[in-house]
Structures are given as C-alpha cells and as structure tokens.
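Participant: what's the 3D shape of this:
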Amino acid sequence: MIALNDKRIRPKLKKFLITNSKKPIKVVDELHINFGTAIADVVAIDRYMHCFEIKGETDKIQRIETQGKVLDSSFPKVTLVTTENHLVYALKNSPEHWGIIKVSNDKGKIIFRSIRTAKTNPNFNKEIALFSLWKSELLSFSLSNNFEVAERMNKKVISKLISNNLSSKKVIEAIAEIISQRIKS
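Facilitator: Sure, this is the predicted structure:
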C-alpha cells in the first residue's frame, strides 16, 4: 500500500476543508511565516487564519515540538493532521489547544476524522503574526489605521507599532483579510 504522505494528504485535506460546513473564504498552500523562517503547510482563511500542519506516515512527528513554537506564535488556531502511526505521540506531545485530525486510507479512499478540536491559541503573538505580511502590506495597513510610518522603517518596527496600538482581534482579522486578498483563487 502507498504511504499516506504530504503529497497524497494535502489535496484531499484542501478539498475536505472547502467542502466543510464551515467553509473558509480561501485555502492557501505553504504560507511563509515569521520572516520566512517557517512554512505553514495549509492555511484556511476566514475571519482568522487556521493553520493545518501535515505529518504523514513517513514524516518525523518529533518536528512538531520545534515547528509548533513558530506556528503557535503566528496563528490563532492550529490543527495537526496526522496518521495512525503518529497519533499517540501527537496526543502526548502537541499543545493541548491544537486540534488533531487523523487521516487514514480506507480501501483507497482518504478519510479525515477529528480527534481533538482546535481551541483559541494562548501563545498567539500578534507582532510575530504580522511578520507574515509583506512590507508593502504593513505600510498600507498602517496608513489605513492612521499610524505615522515611514517607507524606511523595517517590518519589525512597523509590526511592533501596529501590535502596540491594535487589539489581537483587529490584527487577526486584518492579517486574514490582507492575505486572502493577496492570494488569487
């Protein structure tokens, strides 16, 4: 039997997400976050961004411990999508607020089953989340919120200015809207 790896899981996961009753506005592949130091596998965008991290049968599940910190700081919700062989480890070692979806192969049909629902992420950091935006997007967003910014300011400074002056809710919604406009359907 062919292994359930990212290449086989990802397109089915995206289809699963867009046919779900809580259909997102957009589903994005490989979103660069935290100055490009990490890549989120699949992101469902609605009023906020929900990251889906895929760990297939042949992946090293232990990587969630280091990847998890970066994903946690960048997304208000995170769900691990993994296979039976990684389930015990995932339940024991993933943050309690992460959702977990088990993916399995039933006679050639890929099935997704929710094991744990994602909760609001207590480790979300709006300043780090803003690093997912391009500098031009940060400048535009700053100006639309009447912040004094200069073209020469770097992304870190602009992100800090925004995060110090806006609520998490406002930042979360703005990031989701900006990235959904950036990504063509």
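Participant: when you work out contacts or count neighbours from here on, use the C-alpha atoms and nothing else.
Facilitator: Noted.
Participant: which SS class is the residue nearest the centre of the chain?
Facilitator: Residue closest to the mean C-alpha point of the chain, counted by Cα atoms, centre = their mean, is Cys51 at 2.3 Å. Classification of Cys51 using DSSP: H, G, I helix; E, B strand; the rest coil returns strand.
Participant: quick check: it vs Leu139, distance?
Facilitator: Applying Cα to Cα, to the nearest Å, the value for Cys51 to Leu139 is 25 Å.
Participant: compare with the first, here's sequence two:
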Amino acid sequence: MERMDALLYDCDIREPLFDYLEERFGKARMFEEKIIGKSRADVLMVTEGRITGLEIKSDADTYERLKRQIRDYDKYCDENYVVIGRSHAKHVEEHIPAYWGVLVVSVNGREIVIEEMRPALQNPKMKRELQLAILWRAELQNIIEQNHLPHYRQKSKRFVREKLLEKLEWNRLKLEVCEELFERDYTLLEEEEG
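Facilitator: I've put the predicted structure just below:
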C-alpha cells in the first residue's frame, strides 16, 4: 500500500486525528457529533481555556453543507479547523474563512499522516452566551457555587448564563467552562435536558 492517492473516509480519519490532536495539544477532551446551532459538529476539542471545532471533509464528502456548518461552528468555538482528505487540498480555501485552519490527512505507505496546511486563527465571531449554552444545568450550578453566587434554582438556564456573564470576568469564566467540560460525566446525561 505505497500509495499517496488512497481515498480516505471519515472512519479512516477520526482515530489518527485524535492521536494527532492529543500529541499536539496535550490534555484535551474530544466531543463527537455534538449539536451546535443547526449543525452537528464532527469534533469539539476542549483544551485549557479553549474550544476548537473540527469539521471533517473526507475524500468522499462534498462542501454542500459547509457554509451553514461554518456559521454554526463560528458561533460556538474559539478557533476552527476543516480536516480534509488530500483530494480537497487544492480548493478548500475557497470554501472557508481566512481564520479557519486546515489539516490535511493523507496516506503515506502504511501510515496516515496529518499535516497543518494552514493554522487556525482566533475566531472573531464566537458568541460567549452560546459557548456557555454548551454546559448542562449541573455544570452551570458548579460554576455558580465555586464563585459563591446566588443559586438561581428556579430560574431558566438562559437566566443563569446571563448572570454568569454579568458577574464574572470572561477569561476566568472561560477557564471554568472548559474545566466543567473536561470533567463532564455522561452518566448524568438526563441533566442536559434540565
């Protein structure tokens, strides 16, 4: 299998991508297939104080939904990458904003190789209130308790998010949001509905 032109599918890309990200960024937590806005994010990666969106476009994918996906990723993430098979390398930059990064996945011999074609820059369109909306009610309550704020138990999640944004300095709040996501316990899944 000494081919550089092998077609890669989403299932071929994910595991090598996670290995690459963990090697490059160290402590990271990956969330797959997370609904953000009207899109399903392939991967949200949480690192200390940062949420990175990764949209996978394998060699078998088209750009058909990418415009909407970009709008949604931009609302929730601090930075974004499109992760592409080599067949997209020539034209991908025509389809993404200048601040999106590009990771190219290819086959070299028996190895899958990932190279950064373009680094991701700070996303200028991220909405703080939407980033907070990723948290479950219990996670919002944890932040309230850590900061000795009133509990607002009878209030909506939206009200609680607005109070956190009003009362806490963003850089501190952002670190706490990322810490809550690192610690997320999916055995408490029903909390997400609360």
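Participant: sorry, back to before: what lines up with the residue nearest to the centre of the first structure in the second structure?
Facilitator: By TM-score structural alignment, Cys51 of the first structure lines up with Gly53 in the second structure.
Participant: residues in contact with its match?
Facilitator: 41-45, 73, 77-81 (Cα atoms under 8 Å, 6 or more residues apart in numbering).
Participant: the same query, at a cut-off of 6 Å, please.
Facilitator: Counting by Cα atoms under 6 Å, 6 or more residues apart in numbering, Gly53 of the second structure touches 44, 77, 80.
Participant: ok, those residues in the first structure, which still hold?
Facilitator: Of the contacts of Gly53 of the second structure, the ones still in contact in the first structure (both residues aligned by TM-score structural alignment, their matches' Cα atoms under 6 Å) are 44, 80.
Participant: for Leu181 of the second structure, state which of the contacts of Gly53 of the second structure is nearest.
Facilitator: Among the contacts of Gly53 of the second structure, Leu44 lies closest to Leu181 of the second structure (Cα to Cα), at 10.5 Å.
Participant: quick check: the closest one is in a strand.
Facilitator: Yes. Secondary structure assignment places Leu44 of the second structure in a strand (three-state DSSP).
Participant: quick one: it and Phe31 touch, right?
Facilitator: Yes. Counting by Cα atoms under 6 Å, Phe31 is a contact partner of Leu44 of the second structure at 5.1 Å.
Participant: so which of these two has more stuff around it?
Facilitator: Leu44 (23 against 15; other Cα atoms under 10 Å).
Participant: would you state the helices of the second structure in chain order?
Facilitator: Taking DSSP state H, the helices of the second structure run over residues 10-25, 66-76, 128-133, 137-146, 157-167, 170-182.
Participant: mind putting those helices in JSON lines, mean neighbour count included?
Facilitator: Converted to JSON lines, the helices of the second structure look like this (neighbours: other Cα atoms under 10 Å):
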{"stretch": "helix 10-25", "mean neighbour count": "14"}
{"stretch": "helix 66-76", "mean neighbour count": "19"}
{"stretch": "helix 128-133", "mean neighbour count": "18"}
{"stretch": "helix 137-146", "mean neighbour count": "17"}
{"stretch": "helix 157-167", "mean neighbour count": "16"}
{"stretch": "helix 170-182", "mean neighbour count": "17"}
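Participant: nearest to Lys57 of the second structure, of these?
Facilitator: Of the helices of the second structure, nearest to Lys57 of the second structure by Cα to Cα is helix 10-25, at 7.4 Å.
Participant: Asp72 of the second structure -> the first structure?
Facilitator: In the first structure, Asp72 of the second structure lands on Val70 (TM-score structural alignment).
Participant: if we can go back for a sec, quick check: the residue nearest to the centre of the first structure vs Arg113 of the first structure, distance?
Facilitator: Note on Cys51 of the first structure: its distance to Arg113 of the first structure, by Cα to Cα, is 17 Å.
Participant: how about Ser136 of the first structure?
Facilitator: 39 Å.
Participant: also His97 of the first structure?
Facilitator: Going from His97 of the first structure to Arg113 of the first structure by Cα to Cα gives 17 Å.
Participant: what do you get for Thr82 of the first structure?
Facilitator: From Thr82 of the first structure over to Arg113 of the first structure the distance is 10 Å, taken as Cα to Cα.
Participant: of those two, who's got more company?
Facilitator: Comparing Thr82 of the first structure with Arg113 by neighbour count (other Cα under 10 Å), the higher total belongs to Thr82, at 26 against 11.
Participant: quick one: map the more buried one onto the second structure.
Facilitator: In the second structure, Thr82 of the first structure lands on Ile84 (TM-score structural alignment).
Participant: same check on Arg113 of the first structure?
Facilitator: In the second structure, Arg113 of the first structure lines up with Glu115, judged by TM-score structural alignment.
Participant: pretty sure its match contacts Ser106?
Facilitator: No. Using Cα under 6 Å, Glu115 of the second structure is not in contact with Ser106, being 8.5 Å away.
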